[in-house]
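**Student:** turn this into a structure:
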Amino acid sequence: MCFLGSAGFRVLAGGGPEGVALIVNRDDASSIRVAEHYAELRGIPESNVVHLESVPLGDVVSIAELKERILQPVFTALAERGIAGQIDYLVYSVGFPTRVSFDSKATEHTWVANNEGSLTGMTYLYQFLDDEKQLFLSPNSNLYFGGEMRRTKDEAGRVALDASGGSDFREPFHFRAAYAWGQGGGRLAGQAGPRYLISAMLGVVDEEKGNSVEEVLESLSRSVRADYSQPEGVFYFMDNGDVRTKTRSWGFEEAAERLRGMGLNAIAEKGSLPSGEEAIAGVMSGSAQLDLESWQGELLRGAFFDNLTSFGARFSAGNSQTVISEFIRSGAAAASGAVSEPYALQFKFPTPYLFVNYASGLSLGEAYYRSVASPYNLLLVGDPLCQPYANKLDLRLQEGFEAELASKEHVRLAPWVDAGEVAYFTFAIDGRFVGRCPVGGLWSFEKEELSKGEHRLSVVAVSDDAIASQTRVVFEFHVE
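**Tutor:** Reported below is the predicted structural model:
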């Protein structure tokens, strides 16, 4: 199976439409409808949308089918279109299997209960799928994870988190699929090291416990409106004494304190659901069943709801546990859950620093994968590009630029920002990155080199910090 490579010009991070590969089940009307809605909301270029035929039916796909019938066709299409090197996110529309089965020898590991992973978790770990050692099962398979958990063996022989590991926090840092990562979430020089692809599903429908198409569309619309909004709600860390909350309670107070130090509201309290009247920016809980129908909590746009339980992403009618589709229905921008028994092991779930990463300005997808050491078992559902806490730069172009774009063959761009620190500017035409310039620099292109018809020019400013958030302006123009 081929891997995505790097490109000469590309956006850095944060998450933008040019860096997304949107995967659609061509044989599923709901998949097409949701994908078209999301592409319009996010401005995802047509070249970044990949329609797949003969997607395996049912809820489970084998690891061989994932590689041969989903990932390989996607990678091939992106390479043929010349955009493989700029893709950081592989996002599935609805209409795909949610579980991936693999060799039963996996259960030889004391921390592995069965031989199933999730579609998004296994896609994120795509470089490990050909490995006979099944390294995707490793407790530290995700080196982008911003921490270094210290572990001991418990009496059952399973891997458990030592409470002292709660201090091993690494500051938030942006993601790029082209980056190689080292232990503890640090970027390595060069290309020697594992690389990943942020992956999420936009929703799960047509299942006994999934969402309706309308619920998915509304959730995506809400999440887009959350971008740059700097919401003032409360982040809740719930501790009910159950093993599902004990697994992560070691870090609740420290994460809450970090959030308060950022000027945000955060509460670690007893119970399973927030009891206050304040609007909610995020919830971290752990309970097999949550009574969301009678709950009066208000989830703000962009809110993430993370509940640790065994089958949070098992959508069959026989599952009595609360599933993540219920959080989407309640207003969350995203939620994640296990597709099969994970055991109550910290490295298989996001740490409490999930909300610290999110509130730093990282995209939802970045914050999520920055916070979980071994994501193979987790299904992430929602909008991975949502960035409520990112800082939007006041991006501008020279006076008269739009007139020049409309009338001249040789087009010059001299971007600048009125306030804020910028690392550089990058430019895309019809979704493909074609150039960049430093602050105070100039970039130009010839319209005669483009085909006749309508085109789209994107100008992107990348912030000069560890978050590398993006601000973009888009122009439509015509070539005679």
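**Student:** hey, let's count contacts and neighbours off CA atoms from now on
**Tutor:** Noted.
**Student:** next, count neighbours for the closest residue to Gly186 other than its chain neighbours.
**Tutor:** Nearest residue to Gly186, sequence neighbours excluded (CA to CA, 6 or more residues apart in numbering): Tyr144, at 7.0 Å. When counting by other CA atoms under 10 Å, one arrives at 29 neighbours for Tyr144.
**Student:** which SS class is Tyr144?
**Tutor:** With DSSP: H, G, I helix; E, B strand; the rest coil as the basis, the three-state label of Tyr144 is coil.
**Student:** ditto for Tyr376
**Tutor:** helix.
**Student:** residues near the closest residue to it other than its chain neighbours, how many?
**Tutor:** Using CA to CA, 6+ apart and skipping residues adjacent in sequence, the residue nearest Tyr376 is Gly121, 4.2 Å away. Here the number of neighbours of Gly121 (other CA under 10 Å) works out to 26.
**Student:** C-terminal to the helix or strand hosting Gly121, which secondary structure element comes first?
**Tutor:** Per DSSP states H and E, Gly121 falls inside helix 119-124. Counting by DSSP H and E, the next helix or strand C-terminal to helix 119-124 is strand 151-153.
**Student:** ok, now how distant is Gly85 from Ser249?
**Tutor:** Remark: distance between Gly85 and Ser249 (CA to CA, to the nearest Å) = 39 Å.
**Student:** which one's more surrounded, these two?
**Tutor:** The residue with more neighbours, out of Gly85 and Ser249, is Ser249; 24 against 21, by other CA under 10 Å.
**Student:** which residues are in contact with the residue nearest to Tyr376?
**Tutor:** Ser199, Pro375, Tyr376, Asn377, Leu378, Leu379, Leu380 (CA atoms under 8 Å, 6 or more residues apart in numbering).
**Student:** by neighbour count, which of the residues you listed wins?
**Tutor:** Pro375 (32 neighbours).
**Student:** that one contacts Thr351, correct?
**Tutor:** No: counting by CA atoms under 8 Å, Pro375 stays clear of Thr351, with 11.7 Å between them.
**Student:** Pro97 contacts Glu116, doesn't it?
**Tutor:** No: using CA under 8 Å, Pro97 makes no contact with Glu116, being 12.0 Å away.
**Student:** looking at the two, which is more packed in?
**Tutor:** More crowded of Pro97 and Glu116, by other CA under 10 Å: Glu116, with 26 against 18.
**Student:** ok, Gly261 to Val356 distance?
**Tutor:** Distance from Gly261 to Val356, by CA to CA: 10 Å.
**Student:** one more to line up against the first:
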Amino acid sequence: MYFSRFFGAMRGVLVLWCLCLLGAGQSLAAPDLSAAAASSATPASQAQPARRWMTVPRVYGQLQTKDLGVVINDDDPYSVQVGAYYLKARHIPEGQVLHVRLPVKGALTSAEFEELRKKIDTHFADRVQALALIWRLPYAVECNAITGALALGFDPKVCSNTCAPTRPSSYFGTASSRPYSEHHMRLSMLLASKDIPSAKALIDRGVSADGTLGLRGGLPVAAHFVTTSDEVRSRRRSLFPPAGLQPKLGVDVVLDQADALRDADRVLIYLTGRTMVDHLETVHFLPGALADHLTSFGGVLDKPHGQMTVLSWIDAGATASYGTASEPCAHLQKFPHPQALLLFYLQGATAIEAYWKSVLWPQQGLFVGEPLAAPFARRVTGATSTVPSGPSD
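**Tutor:** Predicted coordinates:
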């Protein structure tokens, strides 16, 4: 089976997701990701069914500078300085910029968020498809992630039981490159890092990544999908693709069994499951790299909780990451689908598109990084897209 056999409808992708995850209809929820592994979890060492590549739609084009709105908080020095740097780096005109005044705190109230949302909708109308939010705080709206709330609307029901399923994203797994026009979802990504110099380095990585990979004769990149000793947080292993080099795509899929990678080179993807990930200083991330860890509070950026956050991935050299802003429990639908993330990125999607296309229930999800990074994009006259021929069984 070849990657060039695509479904054109989201329904087919969702069927694949449900079959792969739910099996005989059993719930994926575990008590608490911060708790010990559930006794019913399948041991990582136990034999798994034969792996196969999933099928995703063929995508033409991707988001570009003209599709991105930038939101800057004038009450936050980080936002002002990093925002000015980003506008210059991505050549974003002032007409695509909204200046706001927000409290610099972890979570907005629903009333504060509603005021922000109205300003965004009024200012941008239908002129932009996605947003870069230039700040570290706020990252949430009550228990919703701010990026989830901006795309799907704030959902207060989530806060009564954060472990329950949340509303699905109609953008998940689709061929769409116009999320606002076609799904009325304005995707957003927090351009956050630990400080201003590291944020500028993040921006530089994103810009320098564009169109650098998947070139004929280029060295392959590594996509590491890691199963750790943490059983519950390693549940994404059931969704990992087959291991091996895919020469047509220029990617080597590596299925690791380790608590952390050491001395890994040319890393494009690093997905794992653990509260803390060690030895990141030994990992060589390529510009445009995507990396995240399945855990409870990777998207909680303002208070200690004993878990590593997405900012550690950014600080280590990743260009985009993902974490949840409130306890999600072990619903895999609340985290990036490993194959969807990789396959959409390989088609030339931007970092913001690849991550958003890979999460079915993103209400609690915080998307962080440089949104327009697109290492596999091919720019030709009047269009931007080359779809690679894909992996075979």
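**Student:** so which of the contacts of Gly121 of structure 1 would you say is closest to Ile429 of structure 1?
**Tutor:** Ser199 (24.5 Å; CA to CA).
**Student:** Glu231 of structure 2 matches what in structure 1?
**Tutor:** The alignment partner of Glu231 of structure 2 in structure 1, by TM-score structural alignment, is Val243.
**Student:** where do the helices sit along the stretch 301-450 of structure 1?
**Tutor:** For the stretch 301-450 of structure 1, the helices defined by DSSP state H, counting those that start in this stretch occupy 325-329, 354-359, 364-369, 401-407.
**Student:** corresponding residues in structure 2 for the longest one?
**Tutor:** Mapped onto structure 2 using TM-score structural alignment, helix 401-407 of structure 1 spans no residues at all.
**Student:** swap in the third one?
**Tutor:** The counterpart of helix 364-369 of structure 1 in structure 2, using TM-score structural alignment, spans residues 351-356.
**Student:** quick one: average offset of the matching stretch versus structure 1, please.
**Tutor:** With mean CA distance after the TM-score superposition for structure 1, stretch 351-356 of structure 2 departs from structure 1 by a mean of 0.7 Å once superposed.
**Student:** which outside residues touch that stretch?
**Tutor:** In contact with stretch 351-356 of structure 2 (CA under 8 Å, 6+ apart) are residues 62-63, 171-172, 177, 187-189, 288, 290, 320, 322, 336, 340-342, 344-345, 362, 367, 369-374.
**Student:** Asp88 of structure 1 contacts Gly19, doesn't it?
**Tutor:** Yes: using CA under 8 Å, Asp88 of structure 1 makes contact with Gly19 at a distance of 5.3 Å.
**Student:** just the element for Ala84 of structure 2, please.
**Tutor:** Per DSSP H and E: helix 77-89 holds Ala84 of structure 2.
**Student:** helices or strands up against the helix or strand just after that helix?
**Tutor:** Heading C-terminal from helix 77-89 of structure 2, the first helix or strand you meet, by DSSP H and E, is strand 97-100. For strand 97-100 of structure 2, the packing partners by 3 or more CA pairs under 8 Å, 6 or more residues apart in numbering; DSSP states H and E come out as strand 68-73, helix 110-124.
**Student:** looking at the ones you listed, which is buried most?
**Tutor:** strand 68-73 (a mean of 23; mean count of other CA atoms under 10 Å).
**Student:** that one vs structure 1, average offset?
**Tutor:** Relative to structure 1, strand 68-73 of structure 2 is 0.7 Å off (mean CA distance after the TM-score superposition for structure 1).
**Student:** so that strand aligns onto which residues of structure 1?
**Tutor:** Under the criterion TM-score structural alignment, strand 68-73 of structure 2 matches residues 20-25.
**Student:** who touches the matching stretch?
**Tutor:** With CA under 8 Å, 6+ apart as the contact definition, stretch 20-25 of structure 1 has outside contacts at 31-32, 35, 39, 44, 48-55, 74, 87-96.
**Student:** that older thread, residue in structure 2 matching the residue nearest to Tyr376 of structure 1?
**Tutor:** In structure 2, Gly121 of structure 1 lands on Gly148 (TM-score structural alignment).
**Student:** strands of the stretch 251-393 of structure 2, residue ranges please.
**Tutor:** 251-257, 267-272, 285-293, 320-324, 365-369, 379-380, 383-384 (DSSP state E, counting those that start in this stretch).
**Student:** out of the ones you listed, which is closest to Pro156 of structure 2?
**Tutor:** Among the strands of the stretch 251-393 of structure 2, strand 365-369 sits nearest to Pro156 of structure 2 (CA to CA), with 14.9 Å.
**Student:** related to what we said a few turns ago, so which of Gly261 and Val356 of structure 1 has more stuff around it?
**Tutor:** Neighbours per residue (other CA under 10 Å) separate Gly261 of structure 1 from Val356, with Val356 holding more: 24 against 11.
**Student:** hang on, the more buried one packs against Glu254?
**Tutor:** No: checked against CA under 8 Å, the pair Val356 of structure 1 and Glu254 is beyond contact range at 10.2 Å.
**Student:** now Leu413 of structure 1. Nearest residue, chain neighbours left out?
**Tutor:** Trp443 (5.2 Å).
**Student:** which residues touch that neighbour?
**Tutor:** With CA under 8 Å, 6+ apart, Trp443 of structure 1 has these contacts: Arg412, Leu413, Ala414, Gly435, Arg436, Cys437.
**Student:** and the helix holding Ala84 of structure 2, what does it pack onto?
**Tutor:** Using 3+ CA pairs under 8 Å, 6+ apart, helix 77-89 of structure 2 sits against strand 68-73, strand 130-134, helix 196-209.
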